[in-house]
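In: need coordinates for the following:
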Amino acid sequence: MFPRLLPVLFAAVLVLSGCGDGGSDDNTQASGVAAANAWVKATDMNMSAAFMVVSNSAEEDATIVGVTTDLTDTAELHETADGTMRPVESLTVPAGGSLMLEPGGNHLMLMELTEAIDPGQEVTFTLEFDDGSTFDVTATAKDFAGGAEDYEGTEEH
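Out: Prediction:
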């Protein structure tokens, strides 16, 4: 009897899976976004940074305009150009492409941390896009002494 019910159950699952709310979530910039290899620099100082590869499977660019995390109220999008680290208003993840956030390049800057970030700790970030959509990323903290970053800040920070 069970073998005869299997096709019926499978068909029911298929029909019900199409019964989502169908809201605008399917048309947001965040809907085409994925993140891989997300990590944050472990530190006991008041500054750190987060890195990952953000990909975009959509046919339109996705523009990141902000980032938030529970670790601080001061998280910014940063670039490193000509050896200088500075905040930027946005970072674009090209349609059908990816954006590398890496030491010595574009990254998420975390300032005025409220607590230390320990190796192995899981940290959640929310990427905010210019259409108002958001995407949550969980990064694992790890020790990192390389790269050209100096997390002492600049006159602006």
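In: going forward, measure contacts between C-alpha atoms and count neighbours the same way
Out: Fine.
In: and the residue most central in space within the chain, what does it touch?
Out: Per CA atoms, centre = their mean, the C-alpha nearest to the average position across the chain is that of V137, at 4.6 Å. By CA atoms under 8 Å, 6 or more residues apart in numbering, V137 lies in contact with A35, A38, T124, F125, T126, L127.
In: the chain: helices as residue ranges?
Out: With helices called from DSSP state H, the chain shows them at 2-17.
In: buried set for stretch 95-102?
Out: Buried residues in stretch 95-102, counted by 16 or more other CA atoms under 10 Å: A95, S98, L99, M100, L101, E102.
In: which one among those residues gets closest to M52?
Out: Nearest to M52, judged by CA to CA, of the buried residues of stretch 95-102 is L101 at 5.1 Å.
In: the structure of the following sequence is requested for comparison with the preceding one:
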Amino acid sequence: MRRRLGPAALAIAGALALAGCGGSDSGDSGDGGSGKAELSAGSAYMPQPVSGDMAAGFLTVTNKGGAADELTSVTSDIAGQVTVHETVDGAMQEVKSLKIPAGGRLELKSGGDHLMFEQLKSKPKEGQTVSVELHFAHSGPMKVEMPVKPATYTPKTGH
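Out: As a prediction, the model looks like this:
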């Protein structure tokens, strides 16, 4: 014998069925439901500059959050300006921002995307540390200490 469900029972059954159907826009993005970028920086360094007016900087920004972000600018007391560059087919060009994917990373490395410190106020020397502040499209600013390495330094890991 088959029983017919009343309207209230059908509504509850429908609600329970829909509750298990979360799409990617349900707020569950693998980051505890925050839907925000969770940024950290590591592997930062600056090769000792060979010229007195420019230097390069490298680091990795990791995003453990469920939303993408973008590195939009960098500031440092040692330079008149710090610009963000991408390298495409061996040619570098200044860009307004670099993307940091959700659950991914932005790697700034020698021969690739990088920071350019221009109009140096003093020439950083090996063993010193340069302070930089990273600015993002959606996250708050982040201070990073960047050790000055030999001009020929090549990192073993992290890049």
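In: returning to that earlier point: export the contacts of V137 of the first structure as TSV, with columns for distance to L108 of the first structure and neighbour count.
Out: Converted to TSV, those look like this (distance: CA to CA, whole Å; neighbours: other CA atoms under 10 Å):
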residue	distance to L108 of the first structure	neighbour count
A35	13	19
A38	11	20
T124	12	17
F125	9	20
T126	11	16
L127	10	20
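In: ok, these vs H78 of the first structure, which is closest?
Out: Of all the contacts of V137 of the first structure, H78 of the first structure sits closest to L127, with 13.3 Å by CA to CA.
In: quick one: that closest one and A62 touch, right?
Out: No. Using CA atoms under 8 Å, L127 of the first structure is not in contact with A62; the gap is 10.9 Å.
In: rewinding a little: how about the residue nearest to the centre of the first structure, what's its partner in the second structure?
Out: Taking TM-score structural alignment, V137 of the first structure has V144 as its aligned residue in the second structure.
In: P119 of the first structure now?
Out: Here P119 of the first structure is matched to E126 in the second structure, going by TM-score structural alignment.
In: T68 of the first structure now?
Out: Applying TM-score structural alignment, one finds that T68 of the first structure aligns to T75 in the second structure.
In: how about its match, nearest residue that isn't a chain neighbour?
Out: Of all residues not flanking T75 of the second structure in the chain, E133 sits nearest, at 5.2 Å (CA to CA, 6 or more residues apart in numbering).
In: doesn't Q48 make contact with the match of P119 of the first structure?
Out: Yes. The criterion here is CA under 8 Å, and E126 of the second structure meets it with Q48 at 5.7 Å.
In: between these two, which one's more packed in?
Out: Just comparing E126 of the second structure and Q48: by other CA atoms under 10 Å the higher neighbour count belongs to Q48, 22 against 15.
In: check contacts around the more buried one.
Out: Here Q48 of the second structure is in contact with A55, P124, K125, E126, V148, K149, P150, A151 (CA under 8 Å, 6+ apart).
In: what is the nearest of the residues you listed to M116 of the second structure?
Out: The closest of these, once distances to M116 of the second structure are taken by CA to CA, is A55, at 5.9 Å.
In: neighbours around the closest one, how many?
Out: 21.
In: show me where the first structure has strands.
Out: Counting by DSSP state E, the first structure has strands at residues 33-41, 47-56, 62-69, 74-81, 84-87, 91-93, 98-101, 107-111, 122-129, 134-142.
In: now the ones you listed in TSV, with distance to L16 of the first structure?
Out: Shown next, in TSV, are the strands of the first structure (distance: least, CA to CA, whole Å):
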stretch	distance to L16 of the first structure
strand 33-41	25
strand 47-56	28
strand 62-69	30
strand 74-81	40
strand 84-87	46
strand 91-93	33
strand 98-101	33
strand 107-111	39
strand 122-129	30
strand 134-142	25
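In: so which of the ones you listed is the most packed in?
Out: Stretch with highest mean neighbour count among the strands of the first structure: strand 107-111 (a mean of 23; mean count of other CA atoms under 10 Å).
In: and for that one, what's in contact with it?
Out: Strand 107-111 of the first structure is contacted by residues 46-51, 67, 72, 74-79, 101 when judged by CA under 8 Å, 6+ apart.
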